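**Student:** No sequence on hand, only this structure:
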């Protein structure tokens, strides 16, 4: 808000308004203790927060054996687009994607997700026959529980937690009854190499836990969502935003008014009812046919 990236005069929901002056006063008190003005204090706070978030991204990518340079960051939530490009660039990612309905994307995902029942059981075995037997039992139990909830099962998935004998941690591997121990071992060795950088194909493995998930049909499908119809003037002038040591003028855009193919060049702020996306200088957002913002630099 103090950095100008969120509209100080915007209205959220039916009657919630932001108090920009109160935010400035709070940062002025904090900044005084550090020898910083309110904008410098705000910029420092954002820098610290984004570095913490970047660390979390490294833990779920680099530390898990995945190369973030080969991926784009999907930024959603009300503030995901405000921090997204800074985080993606810290990890040298290929770009950023801001989906349609970004601010309520998790809620939308809940409606689009199928109802499911999950069952798991510890087995501690090295025999495929025992794994198949346990999975068969839980397949039936998961389906019955889903039906008891008033949902007809349409798919049943199964997996097992596997480790090298003597290890203290497991990896979850997809497994269908009848796949066989050799197939399971091959999948585990490949996944272990991918996640941990090495595998020991000559070592014995054991199954620690069997898992089953029964899924029904979702409440809502993508095809049932309303068509994208741009509405309203997309251009909303400019406003001062803080980037680096001093403010600059950034263009302001209304996302619901941007048609597929529209292009926005940073510095820019792209606003929508539930979220805001911020583009630094040189960053470019293009509206995909799906309505998502594809951002590169």
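**Tutor:** All right, it came through fine. These figures come from a predicted structure and were not determined experimentally.
**Student:** switch to C-alpha atoms for all contacts and neighbour counts from now on
**Tutor:** Will do.
**Student:** who touches residue 112 in this structure?
**Tutor:** 218-222 (Cα atoms under 8 Å, 6 or more residues apart in numbering).
**Student:** Next, count neighbours for the nearest residue to residue 200 once chain neighbours are set aside.
**Tutor:** Counting by Cα to Cα, 6 or more residues apart in numbering, residue 200 lies nearest to residue 189, which is 6.9 Å off, once chain neighbours are set aside. Residues lying near residue 189 (other Cα atoms under 10 Å) number 21.
**Student:** So residue 189 belongs to a helix, correct?
**Tutor:** Yes. The assignment for residue 189 is a helix, going by DSSP: H, G, I helix; E, B strand; the rest coil.
**Student:** my guess is it meets residue 199, correct?
**Tutor:** Yes. Using Cα atoms under 8 Å, residue 189 makes contact with residue 199 at a distance of 5.5 Å.
**Student:** separation between residue 226 and residue 290?
**Tutor:** Residue 226 sits 11 Å away from residue 290, going by Cα to Cα, to the nearest Å.
**Student:** quick one, which of the two is more surrounded?
**Tutor:** When neighbours are counted by other Cα under 10 Å, residue 290 comes out ahead of the other of residue 226 and residue 290, with 11 against 7.
**Student:** Report the separation between that one and residue 208.
**Tutor:** Separation of residue 290 from residue 208 (Cα to Cα): 42 Å.
**Student:** which SS class is residue 290?
**Tutor:** Assignment for residue 290 (three-state DSSP): coil.
**Student:** Can I take it that residue 53 is in a strand?
**Tutor:** No. Counting by three-state DSSP, residue 53 falls outside a strand, being helix.
**Student:** Give me the number of neighbouring residues for it.
**Tutor:** 15.
**Student:** which non-adjacent residue is nearest it?
**Tutor:** Residue 53 sits nearest to residue 87 (Cα to Cα, 6+ apart), 7.3 Å away.
**Student:** tell me which element that neighbour is part of?
**Tutor:** helix 80-90 (DSSP states H and E).
**Student:** so how far is that helix off the chain centroid?
**Tutor:** Offset of helix 80-90 from its chain centre (Cα atoms, centre = their mean, to the nearest Å): 12 Å.
**Student:** now do stretch 44-52
**Tutor:** 19 Å.
**Student:** Hmm, residue 167 and residue 204 touching each other?
**Tutor:** No. With contact defined as Cα under 8 Å, residue 204 does not reach residue 167; the gap is 10.8 Å.
**Student:** quick revisit: from the contacts of residue 112, which is closest to residue 83?
**Tutor:** residue 222 (26.8 Å; Cα to Cα).
**Student:** this is the other structure I want to compare:
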């Protein structure tokens, strides 16, 4: 730390930031905001254990860096003022924050049925627990968002089939997830 060049420290962190922002700029999805966090991996000279020290900005001074390291190290309830601190790595994370996604819109709301009966493709016999049960087969993407389904039932979609056994109960949430409560056969 005694020989740390503060100008070089700031230049490295700013280069990290610029490279990260440039890479994000090449992505097809444009972020709503960009979040930048800097940190330093540090240790006392002679130690092998490294402590990650969050930095408030890229404009950190040697004195502030030393103070932040000592504060982070004190979590071990040890002060070692006679041993020199060592800067090992500088880290920067540049994160593009996308707008929130309304998951309920992954399935076109206009394609959803108004009732559970309208989402039913067919009723077929299915073997559960040693007996045949007439089982409704629902088109998953047509289920109303507020659907409550009592088993037995089958939910079919392009990439999966969900089977509700007799006694099971399923409901869809506001995002269109299916939450299943497993019952007793």
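**Tutor:** Looks like it came in fine. The model shown is predicted, which means the values in this text are computed figures rather than measured ones.
**Student:** give the contact list for the residue nearest to residue 200 of structure 1.
**Tutor:** 199-201.
**Student:** if I look at it, how far off is residue 130 of structure 1?
**Tutor:** 21 Å.
**Student:** for residue 218 of structure 1, same thing?
**Tutor:** Counting by Cα to Cα, the gap from residue 218 of structure 1 to residue 130 of structure 1 is 33 Å.
**Student:** and residue 136 of structure 2, how many neighbours?
**Tutor:** Neighbours of residue 136 of structure 2 (other Cα under 10 Å): 22.
**Student:** do the one 10 residues further on as well
**Tutor:** Using other Cα under 10 Å, residue 146 of structure 2 has 14 neighbouring residues.
**Student:** Leaving out the residues flanking it, which one is nearest to it?
**Tutor:** Nearest non-adjacent residue to residue 146 of structure 2, counting by Cα to Cα, 6+ apart: residue 172, 5.7 Å away.
**Student:** repeat for residue 295 of structure 1
**Tutor:** Of all residues not flanking residue 295 of structure 1 in the chain, residue 285 sits nearest, at 4.3 Å (Cα to Cα, 6+ apart).
**Student:** tell me which element the one you found falls in.
**Tutor:** Per DSSP H and E: strand 284-287 holds residue 285 of structure 1.
**Student:** on average, how far is that strand from the matching bit in structure 2?
**Tutor:** Here strand 284-287 of structure 1, set against structure 2 after superposition, deviates by a mean of 1.5 Å using mean Cα distance after the TM-score superposition for structure 1.
**Student:** Tell me the residues of structure 2 aligned with that strand.
**Tutor:** Counting by TM-score structural alignment, strand 284-287 of structure 1 falls onto residues 169-172 of structure 2.
**Student:** for the residue most central in space within structure 2, what are its contacts?
**Tutor:** Central residue of structure 2 (Cα atoms, centre = their mean): residue 97, 11.6 Å from the mean position. Taking Cα under 8 Å, 6+ apart as the contact definition, residue 97 of structure 2 lies against 31-35.
**Student:** Among these, which lie within helices?
**Tutor:** Of those, none are assigned to helices by DSSP state H.
**Student:** Filter those down to just the ones in strands.
**Tutor:** Taking DSSP state E, the ones among these that sit in strands are 33-35.
**Student:** Burial check on the residue nearest to residue 295 of structure 1, number of neighbours?
**Tutor:** When neighbours are defined as other Cα under 10 Å, residue 285 of structure 1 has 26 of them.
**Student:** I'd say it and residue 296 touch.
**Tutor:** Yes. Counting by Cα under 8 Å, residue 285 of structure 1 touches residue 296, with 6.7 Å between them.
**Student:** how about the helices in structure 2?
**Tutor:** For structure 2, the helices defined by DSSP H occupy 6-25, 62-73.
**Student:** Of the contacts of residue 112 of structure 1, keep whichever come out buried.
**Tutor:** Among these, not one is classed as buried by 16 or more other Cα atoms under 10 Å.
**Student:** now for residue 53 of structure 1: what does it line up with in structure 2?
**Tutor:** Matched by TM-score structural alignment, residue 53 of structure 1 corresponds to no residue in structure 2.
**Student:** Could you check how far residue 53 of structure 1 is from residue 279 of structure 1?
**Tutor:** 18 Å.
**Student:** try residue 210 of structure 1
**Tutor:** Residue 210 of structure 1 sits at a distance of 46 Å from residue 279 of structure 1 (criterion: Cα to Cα).
**Student:** what's the answer for residue 232 of structure 1, then?
**Tutor:** Distance from residue 232 of structure 1 to residue 279 of structure 1, by Cα to Cα: 21 Å.
**Student:** Which one of those two is surrounded by more residues?
**Tutor:** Relative neighbour count places residue 279 above the other of residue 232 of structure 1 and residue 279, with 27 against 10, counting by other Cα under 10 Å.
**Student:** thought that one was touching residue 84?
**Tutor:** No. Residue 279 of structure 1 lies out of contact with residue 84 (Cα under 8 Å); the separation is 9.1 Å.
**Student:** now residue 9 of structure 2: how far from residue 73 of structure 2?
**Tutor:** Computed as Cα to Cα, the residue 9 of structure 2 to residue 73 of structure 2 distance reads 21 Å.
**Student:** So if I had to pick from these two, which one is more boxed in?
**Tutor:** residue 73 (20 against 17).
**Student:** Just give the nearest non-adjacent residue to that one, would you?
**Tutor:** residue 51 (7.3 Å).
**Student:** Run a quick neighbour tally on that neighbour.
**Tutor:** Other residues close to residue 51 of structure 2 by other Cα under 10 Å number 17.
**Student:** now do residue 263 of structure 1
**Tutor:** So residue 263 of structure 1, with other Cα under 10 Å, has 15 neighbours.
**Student:** Mind telling me what it corresponds to in structure 2?
**Tutor:** In structure 2, residue 263 of structure 1 lands on residue 148 (TM-score structural alignment).
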